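K.L.:
what shape does this take:
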Amino acid sequence: MDDAHAPMYDEGPGTGISGHKESAQGAPAAVLAGTVVTALLAAVFAVSEGLGANALIIAAAVAVTAAVGVRGRRIRPWTLVWALGGAALVAVPLWHGDTWLHPLTLAVALGAASVALAGGRTWWQIATRPFAVLLLAPRGVLWVYRGLARVLPRRRGSAGAAFRAVVLTALVTAVFAALFAAADAVFAELLSGLVPGGEIFVRAFLAALGVALAAGAASVAFDPPHGALWREPNVPRVPVRGRMEWAVPLAVLDVLFAGFVVVQVVVLFGGVDGPLDDADTTRAEYAREGFWQLLWVTVLTLVVIALVMYAVPRDRPADRSLAKWLVGVLAVLALVVGAASLYRTDAYIDDFGLSRSRLVMAGAELWMCVVLVSVLAALVWRAVVAVLPRTTAVAALVTVVVIAAASPDAMVADQRVSLYERTGRLNLEYVRGLGVDAVPALDRLPEPVRSCALRDIAADLADGDRPWYATSLARERAERLLRDRPVRASASCPSLLSPGYGTTRAGDVPAGRR
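P.N.:
Got it, this is the predicted structure:
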């Protein structure tokens, strides 16, 4: 375990949450207070109207509660990277209104916070530690309950026993009542009539989630995971009898990649049209095809590299040296394949417009290219090998942070409007489904196209005001723009903007791109 993430106390009998002494004593008073505050904030602020500042407020309460467990430990650079990345993702709902992206950003933020608290330096730790807070939440809740039992002694008929009974009853009832209400509208209506304030069970359920997050985070920080689940698995090495078993397939794969790269350089990047005529295709069609296949090529290349470096015996220096050369050539060629994939994506977007999925996939391809560069660096500098797992994971975290910070809906809308200004065509059905971050770009469209594109967003904004903690700055900006320039309800949408544009039919390709 990384010394930067060692537990506060030595892991031995009678210490730690899993040991007898701390287990009997339960959570300290500061953790109990932080858990209670988090539960109250979750019950008050985590409402169904949406996410905004409330996500940041609740996350701050969880972080303060977890900080009790890390006091006395020196914060290392890697811990700071994970913490800052998680904090940036939690703040996304406050800045942007891409509601479809919020579940992903919050899930990645929770994973980053888990790694910051539990530590992680090996491939196994990087793969498992992001789930530490969730998986160890029951342990943390039990830890908090024991601390509560210490504060409120167990005596028959005492106020402490009554308080514990009320808390446990409320939590258990809230969880199951909220699930039943979500599954059956009639039962939900019945509950709203029987219970004063129909949201009481929902808010109690949210409070229970707040308790689980705060208790889980504090327990991971106080006593990082070290059980059987978190230990490195003992995976037996695949027996490699000779060099031919891995060298020949890898060398043939290098030749195959080299042939593909030559085709890309000659046709895609070099501007030679002869092979295109032989294949009976246009340059635009050629540039657009094959992105998904090349994305999978990059993924499988990383798998092949990992298997080769794992299977080649370490006690054979000559074999290891040959493997490094063959893997290095494969990684360099895979980078060219990745560049070709991104070029094809750019050509497709230039013709048919940017979309959420294309943006996310382009980000994934960029991340894998960064991983390939890291692999090449590890082949040259041995010191990079030790940080390769963390570098790979941090690169993924940074990719998500950059995409979320830039607001995919804002980027998609801006590119689609620029495409409309250049070609006079727009997939109106698609841009109508974008969120409030798209409003500044769509506001540049001329009427009546502007009103047609913004009509659904304006209707959503007019549904009602959200509390201050459930809104976003993007929503406020959109409301201000639409208030200054209201959408024309009577605007008729031009037929040339009907759904259908955005397909890959040859007739949709602008003449200049053929």
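K.L.:
going forward, measure contacts between C-alpha atoms and count neighbours the same way
P.N.:
Will do.
K.L.:
tell me how far Val151 lies from Ala27.
P.N.:
The gap separating Val151 from Ala27 is 10 Å, by Cα to Cα, to the nearest Å.
K.L.:
neighbour count for these two, which is higher?
P.N.:
Neighbour totals were compared for Val151 and Ala27, and Ala27 leads with 27 against 15 (other Cα atoms under 10 Å).
K.L.:
for the protein, which helix is longest?
P.N.:
If you go by DSSP state H, the chain has its longest helix at helix 317-352.
K.L.:
give the buried residues for that one.
P.N.:
By neighbour count on 16 or more other Cα atoms under 10 Å, the buried set for helix 317-352 is 319-320, 323-324, 326-352.
K.L.:
same deal with stretch 28-42?
P.N.:
For stretch 28-42, a neighbour-count test (16+ other Cα under 10 Å) marks Pro28, Val31, Leu32, Gly34, Thr35, Val36, Val37, Thr38, Ala39, Leu40, Leu41, Ala42 as buried.
K.L.:
and the helices in the stretch 51-200 of the chain?
P.N.:
Secondary structure of the stretch 51-200 of the chain (DSSP state H, counting those that start in this stretch): helices at 53-70, 77-90, 92-95, 102-118, 123-128, 132-135, 137-151, 159-183, 185-194, 200-222.
K.L.:
would you do the same for the sequence below? I want to compare the two.
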Amino acid sequence: MGGAGAGRTATVAPPAPVPAGMRPGPPTSPGYPRNPGQTGAHGPWGPPPAPVPPLWSARVWPLTKDGAPFGVLVAAAGAGLVGASVLVADALGVGIGLLVLAVLLAALATRPQTVRPRQIGFAVLAVALFGVASVRTAAWLLTLCVLAGLLATILAVTAGRSWTGILLGTLSPLGAFSRTARWTGRGVVPRVRGRRLPVGRALAITAASVLLLLVFGGLFAGADPVFADLVGGLVPEIDPAQWIGRFVLFAVVAALALIGACLSHQAPDFDALAPRRGTGRPRAEWAIPLGALVALFACFVGVQLVVLADGNRHVVRTAGLTYAEYARQGFWQLLAVTALTLLVVAVVVRIARRETRGDRLTLRVLLGALCLLAVLVVASALRRMWLYEDAYGFTRLRLLVQATEVWLGLVFVLVGIAGIRLRGRWLPRTVIATGVLTLLALAALNPDAFIAERSVDRYAETGRIDVGYLSGLSADAAPALDRLPPDLRSCALATLEYHVDADEAWYTANLSRAEAREIYRDRPPGLCTLSSR
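P.N.:
Okay, the predicted model is just below:
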């Protein structure tokens, strides 16, 4: 046995080569012999590197590998067709509300998860805001409603809860373009029996369908006048030069619907980025400044009560001002006080310590007192503006500022409730919802008609009226201006012809324009011979 094995030499396999650009692993790795001279628990190479934490975007807004479902693509294309059919540059009407409804349906109705109640609520508010265009024509009011409607639409899709989630959710469509493009690209080409349908074939099928509809639709329209009238009423008249614009509208609206659907399906959790409350500051550091501010508010409210009890005699005797000058001078300062008070409340809620019962009781008492006094300050500002308007008349800016002040008063009530309960997760959404409801209430008031009615009533009492300002109001004011005497009526309605058309399509239908059109048709204004009075 020994001789037989003596002639053989043991062969040792050489170590496996290490790929270029890679360092050898630790000595405990498989395939590497343990180094007898190593020291420490991990050897000369040290501890293994810590895993790299995921980026905040991957943690808060994960990108899934699935593509857009076929239902989303169909819904987005439908929203694009609605947008290309009902949007016009010169007039808004009932069509824009239908467009927003189509976009929201594409984003929420195809959502795989259950739609939350707050999403449904903001969706209803968004449709209502855009629906204002079907009953009002004032450009300034429609601009505010459209901006607020866009905010409500985004909140309906993103469903943020905290202020951080709402703010980042409002900006999320700006960062969703590339994400939506990838998500749509993975689902735009459907699989048919395990093979992808070529894009060229899909375009050919679409073109053939459109061509067949155009050819046979034109033949049917030429064969039957009733069918031609039906098609003409449903399909907007488009010049050949406008086809490019309509195609752009289709692409833009469809892209917006896809972005909304992507945000709804791959919902970001921006609330996770909201800063956490720390231990808070000791009671003396926030209670003393807040108590001093409450005392100052109490002194101011006391002065307002004295002025209210004594009337304008106290104002004239003390400040040397007329009551109208007193009202105009103080309103804007009180509006700034209201906004700054909200900032103070937000800071105190953030830094106040709530560990002991005394801390919580002090916070409740001081915040409750400050919010109550702030509501009284809001009431004083509203009273001042009302007195000023009673002396000088109503304008759009004054009405808008009054509506803003009413909303701030509601916000203080909500903040006071949240401060007493020391729970305010519901507060951000409720604050925005009350702002939207305030704007809808202003639209329901019909500001231009309200201004015209008060001006006509004031003319009946005092004989003074600013016809030049009234002639610049929208068609919403036409029924009220129709009550003026013939000479003033002709001047006030001189520009009404430019606000209404002889006829309009169904998707631009508007209640105020319809009423103004009827007034102009039945009692057209004569030649204006007055400038203002």
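K.L.:
what would the buried residues of stretch 28-42 of the first structure look like in CSV with secondary structure and distance to Thr298 of the first structure?
P.N.:
Output for these, formatted as CSV (DSSP: H, G, I helix; E, B strand; the rest coil; distance: Cα to Cα, whole Å):
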residue, secondary structure, distance to Thr298 of the first structure
Pro28, coil, 49
Val31, helix, 45
Leu32, helix, 48
Gly34, helix, 45
Thr35, helix, 44
Val36, helix, 47
Val37, helix, 46
Thr38, helix, 43
Ala39, helix, 44
Leu40, helix, 47
Leu41, helix, 44
Ala42, helix, 42
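K.L.:
roughly how far apart are Thr434 of the second structure and Leu410 of the second structure?
P.N.:
Separation of Thr434 of the second structure from Leu410 of the second structure (Cα to Cα) stands at 8 Å.
K.L.:
which neighbours do those two share?
P.N.:
Taking Cα atoms under 8 Å, 6 or more residues apart in numbering as the contact definition, Thr434 of the second structure and Leu410 share no neighbouring residue.
K.L.:
picking that back up, ok, so of the buried residues of stretch 28-42 of the first structure, who is nearest Gly69 of the first structure?
P.N.:
The shortest gap between Gly69 of the first structure and any of these belongs to Val31, at 8.3 Å (Cα to Cα).
K.L.:
what lines up with the closest one in the second structure?
P.N.:
In the superposition onto the second structure, Val31 of the first structure corresponds to Val72 when matched by TM-score structural alignment.
K.L.:
ok, now Ala478 of the first structure?
P.N.:
Under the alignment (TM-score structural alignment), Ala478 of the first structure maps onto Ala516 of the second structure.
K.L.:
buried residues in the helix or strand its match falls within, which are they?
P.N.:
Following DSSP states H and E, one finds Ala516 of the second structure within helix 511-522. Buried residues in helix 511-522 of the second structure, counting neighbours by 16+ other Cα under 10 Å, are found at Leu511, Ser512, Arg513, Ala514, Glu515, Ala516, Arg517, Ile519, Tyr520.
K.L.:
how about stretch 424-440 of the first structure?
P.N.:
Taking 16+ other Cα under 10 Å as the basis for neighbour counts, the residues of stretch 424-440 of the first structure that come out buried are 425-428, 430-432, 434-440.
K.L.:
repeat for stretch 400-409 of the first structure
P.N.:
Neighbour count says stretch 400-409 of the first structure has Val400, Val401, Ile403, Ala404, Ala405, Ser407, Pro408, Asp409 buried, by 16+ other Cα under 10 Å.
K.L.:
who's in contact with the third one?
P.N.:
I take that to be Ile403 of the first structure. With contact taken as Cα under 8 Å, 6+ apart, Ile403 of the first structure is in contact with Val360, Gly363.
K.L.:
aligned counterpart of it in the second structure, please.
P.N.:
In the second structure, the position corresponding to Ile403 of the first structure is occupied by Leu442, as judged by TM-score structural alignment.
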